[in-house]
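Participant: Quick one, structure for this:
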Amino acid sequence: MGNFEPINRIALELGPITIYWYGIIIGFGIFLGWLLATKEAKRRGLDQDVFSDLLLWAIPISLLSARLYYVLFNLDYYLDNPGQILAIWEGGIAIHGGLIGAVATSIVYARKKEISFWQLADIAAPSIILGQAIGRWGNFMNQEAHGTEVTRTFLEDLMLPDWIINQMYIDGAYYHPTFLYESLWNLSVFFVLLAIRKFGVKRGEVFLSYLIWYSVGRFFVEGLRTDSLMVTDELRIAQVISLALVGLSLFLIWYRRQKQSTNRFYKEGINDK
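Facilitator: Got it, this is the predicted structure:
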């Protein structure tokens, strides 16, 4: 056992400007997702600038909605500490809040541009989950979003490198690296989505599959965390929403297959027109 110095969460200081690893990692995830979505949009015959234009609106709105969601579920704290409401660099953005903002923005954008929302969502789904997988490492740098207390031996048995184990030593104890569990799960979902879209699933089902598989992993990982947003003392809001998203997505897949004649989507050699 030892008293380890955590990794410095500040990447760079330029006079009054402080750049945090959290922001760099989140930004890198967004950038990589944009590259992937732009390449796929071009391959599918869409304007290659469609996601550049969309992100100009979606990024600020999603960040705002992700932060607002987090603040609302921690309202007592932020009413007592209003100066912390805008301190996004300290962490505290909720992915479910971000998704609400992103989906709402995409629906409006798609209608304005006369593009199918489901087409945009299917193209974006692998990018979103990849960005989430990368973004969880921002939580690692901040030593947040961790799980319950464990022993160092437990972490060593997971075959983790020392630099991860030592970063999980917080205030005299070791904790579950739930950021890592979710990051690895999300990366697995990324590859699953790439495989799914090669099998001629119907339009919208890549995105709905993303909601299902991400939510399944999030449900179990959330059960280990100690900083969950709570509805009551026992009920975790992220688990409730995860279950709701799984149910809603399964219903939409069933309903759209039964009631709508949607085109096959993402089968190799077939254009999504």
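Participant: alpha carbons only for contacts and neighbour counts from here, please
Facilitator: Will do.
Participant: so after the longest helix along the chain, what's the next helix or strand?
Facilitator: Ranked by residue count and defined by DSSP state H, the top helix of the chain is helix 117-142. The element immediately downstream of helix 117-142 (helix or strand, assigned by DSSP states H and E) is strand 149-150.
Participant: and that following strand, how far from the chain's centre?
Facilitator: Averaging C-alpha positions (CA atoms, centre = their mean, to the nearest Å) puts strand 149-150 25 Å from its chain's average.
Participant: So which elements touch the helix or strand that comes right after that strand?
Facilitator: Using DSSP H and E, the helix or strand that follows strand 149-150 towards the C-terminus is helix 152-157. Packing partners of helix 152-157 (3 or more CA pairs under 8 Å, 6 or more residues apart in numbering; DSSP states H and E): helix 162-167.
Participant: Go through stretch 179-195 and flag the buried ones.
Facilitator: 179-190, 192-193 (16 or more other CA atoms under 10 Å).
Participant: ok, Val71 - contacts?
Facilitator: By CA atoms under 8 Å, 6 or more residues apart in numbering, Val71 lies in contact with 78, 85, 92.
Participant: Turn these into CSV, columns for distance to Tyr214, secondary structure and neighbour count.
Facilitator: Formatted as CSV, the contacts of Val71 follow (distance: CA to CA, whole Å; DSSP: H, G, I helix; E, B strand; the rest coil; neighbours: other CA atoms under 10 Å):
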residue, distance to Tyr214, secondary structure, neighbour count
Tyr78, 29, helix, 15
Ile85, 28, coil, 16
Gly92, 19, coil, 20
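Participant: To check against the first, give me the structure of this:
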Amino acid sequence: MFPYIFKIGVFELRVYSLMYLIGILMTLYFVKKKGQKLGFSKELIENLIIITFIGAIIGARIYYVVLKWDFYSRYPKEIIAIWHGGLAIHGGIIGGIIAAYLYCKKYGIRIFQYGDMVLPFLLISQGVGRFGNFANGEAHGVPTITPPSIIFKVKNVFPEFWSTVLKTFGLKNNPVEVSKLMDLIKEKGALTVQFQGKIYELKEYVPWGISFSPKYNPPAYQDFGTLPVHPTFFYEMILNFICGYFLVRLWKDDKNIGKGVISGLYLIFYGVIRGFVTCFRADDLMIGFLRAPHLASLIMIVIGSVLVYKGKNKGGIL
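Facilitator: Next up, the predicted model:
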């Protein structure tokens, strides 16, 4: 929508980068305060958060490249072109955990003590970061004219469904042509399309869709022209803030730090949030015919449940 705040020559201050910075500074501020209260030096906490962030960026990129290997195997120079986009949150979580674990092991810190201190603010920071996705016009949802029964299928059939829609109405797969669909719907009230032996109706199912203009040629416009799409970045932002608030309430009590319960709840909360939002996403990574975030979220929920159980019933772990 507005990817940068200002631009001077080749330099531009991007909203997405600013959201990252806000998230890091917020996390540093609160975790340093808690860490010093629990006997950790502020330098140790600063280094740990920076190392975790670097590990998360590396992990997010590796995860994305592996699941998009068909593209990157043909264009290997693009593997390091992180400025062209291509970071996956689940890879970031894995990379951040690995980096934090290695650093904590080196300095004798209990990994779940660190996790319980930082993860409430990571969840809130993820919510802040989703505003950057909105500014970039990325991580967007499917058009709001998509029937719910297509959105909530376990198998991701949306690409095949969308191809059928365009073919049915004789539209080419480009922004200008796709944008005509809304005019057709307004003219006729609703459209119908046959897909996999069933008749589906195309109409505005929710009124809060967001339409992206061609001004900055964002991914959402490239995919669906000016059709209103589900604001998945806002769905996730709101849910992250709500769950983050609950985790911060637990974080305030020092007795909850180090048991692993907060860390487990983070995994459960974000697993559920991302699993839900993924149903609406138009650009998710795939593993075979399944959406990669659904598989990763399921693993997060299982691991998180184990951590919460052990933390609550066995006096903490590790």
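Participant: The longest helix of structure 1 corresponds to what range in structure 2?
Facilitator: Alignment of helix 117-142 of structure 1 against structure 2: residues 111-136, by TM-score structural alignment.
Participant: and that stretch, how far from the chain's centre?
Facilitator: That offset, for stretch 111-136 of structure 2, works out to 10 Å (CA atoms, centre = their mean).
Participant: go on, stretch 32-45 of structure 2?
Facilitator: Put simply, stretch 32-45 of structure 2 sits 29 Å off its chain's centre (CA atoms, centre = their mean).
Participant: how far away is the closest residue to Met141 of structure 1 other than its chain neighbours from Phe140 of structure 1?
Facilitator: Nearest residue to Met141 of structure 1 in three dimensions, chain neighbours excluded: Arg9, at 5.5 Å (CA to CA, 6 or more residues apart in numbering). To Phe140 of structure 1, Arg9 of structure 1 is 9 Å away according to CA to CA, to the nearest Å.
Participant: neighbour-wise, which of those two wins?
Facilitator: Shown here are Arg9 of structure 1 and Phe140; by other CA atoms under 10 Å, Phe140 has more neighbours (22 against 19).
Participant: Now which residue in structure 2 aligns to Leu46 of structure 1?
Facilitator: Aligned partner of Leu46 of structure 1 by TM-score structural alignment: Phe40.
Participant: any idea which element its match lies in?
Facilitator: Residue-wise, Phe40 of structure 2 maps onto no helix or strand under DSSP H and E.
Participant: ok, it to Tyr114 of structure 2 distance?
Facilitator: The gap separating Phe40 of structure 2 from Tyr114 of structure 2 is 10 Å, by CA to CA.
Participant: Glu204 of structure 2 too?
Facilitator: Taking CA to CA, one finds Glu204 of structure 2 at 46 Å from Tyr114 of structure 2.
Participant: neighbour count winner among the two?
Facilitator: Just comparing Glu204 of structure 2 and Tyr114: by other CA under 10 Å the higher neighbour count belongs to Tyr114, 22 against 19.
Participant: how about the more buried one, what does it touch?
Facilitator: By CA under 8 Å, 6+ apart, the neighbours of Tyr114 of structure 2 are Gly258.
Participant: Now stretch 43-61 of structure 1: buried residues?
Facilitator: So for stretch 43-61 of structure 1, counting by 16+ other CA under 10 Å, buried means 44, 46, 48, 50-51, 54-55, 58-59, 61.
Participant: does Gly101 of structure 1 sit in a helix, a strand or a coil?
Facilitator: At Gly101 of structure 1 the chain is in helix, as set by DSSP: H, G, I helix; E, B strand; the rest coil.
Participant: got a list of what it touches?
Facilitator: Taking CA under 8 Å, 6+ apart, we find Gly101 of structure 1 in contact with 58, 61-66.
Participant: re the thing from before, what's the spacing between the counterpart of the residue nearest to Met141 of structure 1 in structure 2 and Ile303 of structure 2?
Facilitator: With TM-score structural alignment as the criterion, Arg9 of structure 1 lines up with Pro3 in structure 2. For Pro3 of structure 2, the distance to Ile303 of structure 2 (CA to CA) stands at 36 Å.
Participant: just the helices in structure 2 please.
Facilitator: All helices of structure 2, identified by DSSP H, fall at 15-37, 42-67, 69-72, 89-107, 111-136, 148-151, 158-168, 175-178, 180-188, 219-224, 232-251, 261-278, 292-313.
Participant: Quick one: average offset of the third one versus structure 1, please.
Facilitator: Think helix 69-72 of structure 2. With the two structures superposed, helix 69-72 of structure 2 lies on average 1.4 Å from its match in structure 1, counting by mean CA distance after the TM-score superposition for structure 1.
Participant: what's the mean distance for the longest helix of structure 1 versus structure 2?
Facilitator: Helix 117-142 of structure 1 sits 0.8 Å off on average (mean CA distance after the TM-score superposition for structure 1).
Participant: Taking helix 178-196 as reference, get the angle to that helix.
Facilitator: Using axes from the mean of the first three to the mean of the last three CA atoms, to 10 degrees, one finds that helix 117-142 of structure 1 and helix 178-196 are set 150 degrees apart in direction.
Participant: Not counting its neighbours along the chain, what's nearest the residue nearest the centre of structure 2?
Facilitator: Note on structure 2: the residue nearest the mean C-alpha position is Ile89, at 5.4 Å, using CA atoms, centre = their mean. Nearest-residue entry for Ile89 of structure 2: Ala60, 6.0 Å, with adjacent residues in sequence omitted and distances by CA to CA, 6+ apart.
Participant: In contact with the equivalent of that neighbour over in structure 1, which residues?
Facilitator: With TM-score structural alignment as the criterion, Ala60 of structure 2 lines up with Ala66 in structure 1. With contact taken as CA under 8 Å, 6+ apart, Ala66 of structure 1 is in contact with 93-99, 101.
Participant: How about Arg281 of structure 2?
Facilitator: 139-142, 230, 232.
Participant: Repeat the analysis, applying 7 Å as the threshold.
Facilitator: 139-142, 232 (CA atoms under 7 Å, 6 or more residues apart in numbering).
Participant: Would you mind measuring from the residue in structure 1 that it lines up against to Tyr78 of structure 1?
Facilitator: Under the alignment (TM-score structural alignment), Arg281 of structure 2 maps onto Arg225 of structure 1. Computed as CA to CA, the Arg225 of structure 1 to Tyr78 of structure 1 distance reads 21 Å.
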